[in-house]
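Visitor: below are the sequence and a predicted model for it; my questions follow.
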Amino acid sequence: MTPFAERDIRASFLNASRKEASDLSLPADVADRDFTRLDFLGWADPKLPRRAYVVAEIAGGPVGVLLRQAEQRTLTRAQCSWCEDVTLANDVQFFSARKAGAAGRKGDTIGTLVCANFGCNANVRRLPPLAYEGYDREAAREERIQRLRAHVRSFVHGLGA
């Protein structure tokens, strides 16, 4: 993923008002992150409870999504819809997002189960266990990375991007 300037990130949100985008708190460590190991940038807003954000690179530019975290606690036996992690090292949380445009103004939303700490980027980069003799673990890892990117793109496109 390409690192983007703060103003580009704030301008990228397709389902947030200008006020919501200007009020968001960027992660404190965003400048220190290794964007070459990120397929999306995801974080919870420390100032606004139950609000989170995801920024993905789509067609060469950032596309941001404002997410609402469900009131319920994290799910410990669910599978993340994005990274499809089955080791359950991370809890999973239900997030919903208002659709862009007229559909969002009518109240239409979509939801997904995602790692509660947005750890999907690290999850897909772990070398999978040896499934059988001759199993290409590197190819399996690359396939997981590609699937994560496809799942995130699909979610963002479902919002009207």
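Guide: Sure thing, it's come through.

Visitor: C-alpha from now on. contacts and neighbour counts both.
Guide: Noted.

Visitor: Leu41 touches Val55, doesn't it?
Guide: Yes - using CA atoms under 8 Å, Leu41 makes contact with Val55 at a distance of 5.1 Å.

Visitor: in addition, the following structure is provided for comparison:
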Amino acid sequence: MRSHSESALRKSFINCSKGAAQRINFPKEILNADPAVWEKQIFLSWSDPKSPQRAFLVAETTSGLQGLVMERNAAQVKGGGARMCQICLTLHSSSGVSLVSIPTSKSSQDKYGSIGTYICSDLECVAYTLGKKKPDGIRQMEETLTPEEKIERMLGNVQDIFTRVEELLKK
């Protein structure tokens, strides 16, 4: 991922108003990172420290730099078993994956315009994909893909989410 200014990051959010994008809290590590750090990023994801149920995803897509505002479901998942992140396809215990709602309307009045997907609760999809992090207590599926192929698959999954949101925003 190339280095981007704070202004470019704020303008990238496709599913919120300009005013809401101006109020997004960015981690200091993102805003103060040097270009070498940016090059190691596949996409950016973080939680709002002031409002942990809010999460953000920014990626370079076929439409350019794009960002999404997401809301985590506060309800705890009942029952055991494994859940899979729809971005990195990592299996987690039920508490390791969160259902997020991605608004598909820029208006805060429209409460019903959203899509849902499951993502890693800690938003560390890149670390799981690169094998730098492993979820506790869940055995992962054996894969024969190279790290580059896993990254490509993950980016395809991210692109699919952005495409779905863009299609619903046009309606």
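Guide: That came in fine, so what should we check first? Quantities reported herein were computed from a predicted structural model and do not represent experimental measurements.

Visitor: out of Leu41 and Val55 of the first structure, which sits in the busier spot?
Guide: The neighbour count for Leu41 of the first structure versus Val55, taken as other CA atoms under 10 Å, is higher for Val55 (24 against 21).

Visitor: what are the ranges of the strands in the second structure?
Guide: 44-48, 51-61, 64-72, 82-84, 91-93, 97-103, 114-120 (DSSP state E).

Visitor: can you point out the buried residues in the second one?
Guide: Which is strand 51-61 of the second structure. Arg54, Ala55, Phe56, Leu57, Val58, Ala59, Glu60, Thr61 (16 or more other CA atoms under 10 Å).

Visitor: give me the number of residues near Pro147 of the second structure?
Guide: Using other CA under 10 Å, Pro147 of the second structure has 12 other residues around it.

Visitor: show me what contacts it?
Guide: By CA atoms under 8 Å, 6 or more residues apart in numbering, the contact list for Pro147 of the second structure reads Thr129, Leu130.

Visitor: counterpart of it over in the first structure?
Guide: Mapped onto the first structure by TM-score structural alignment, Pro147 of the second structure lines up with Arg141.

Visitor: please tell me how far its match sits from Arg147 of the first structure.
Guide: 10 Å (CA to CA, to the nearest Å).

Visitor: give me every residue that touches Arg144 of the first structure.
Guide: Counted by CA under 8 Å, 6+ apart, Arg144 of the first structure has contacts Cys83, Val124, Arg125.

Visitor: so which of these comes closest to Lys47 of the first structure?
Guide: Cys83 (26.8 Å; CA to CA).

Visitor: how far does the longest helix seen in the first structure sit from its chain's centre?
Guide: Assignment by DSSP state H gives helix 137-158 as the longest helix of the first structure. Relative to its chain's centre, helix 137-158 of the first structure lies at 11 Å (CA atoms, centre = their mean, to the nearest Å).

Visitor: what does Val156 of the first structure correspond to in the second structure?
Guide: Match for Val156 of the first structure (TM-score structural alignment): Phe162.

Visitor: count the neighbours of its match for me.
Guide: 23.

Visitor: likewise Phe4 of the first structure?
Guide: Neighbours of Phe4 of the first structure (other CA under 10 Å): 16.

Visitor: which residue is nearest the centroid of the second structure?
Guide: Leu57 (3.9 Å; CA atoms, centre = their mean).

Visitor: residues in contact with the equivalent of it over in the first structure?
Guide: Here Leu57 of the second structure is matched to Val54 in the first structure, going by TM-score structural alignment. Counting by CA under 8 Å, 6+ apart, Val54 of the first structure makes contact with Phe40, Leu41, Gly42, Trp43, Gly64, Val65, Leu66, Leu67.

Visitor: same deal with Lys99 of the first structure?
Guide: Counted by CA under 8 Å, 6+ apart, Lys99 of the first structure has contacts Asn15, Arg105, Gly107, Asp108, Thr109, Ile110, Gly158, Leu159, Gly160.
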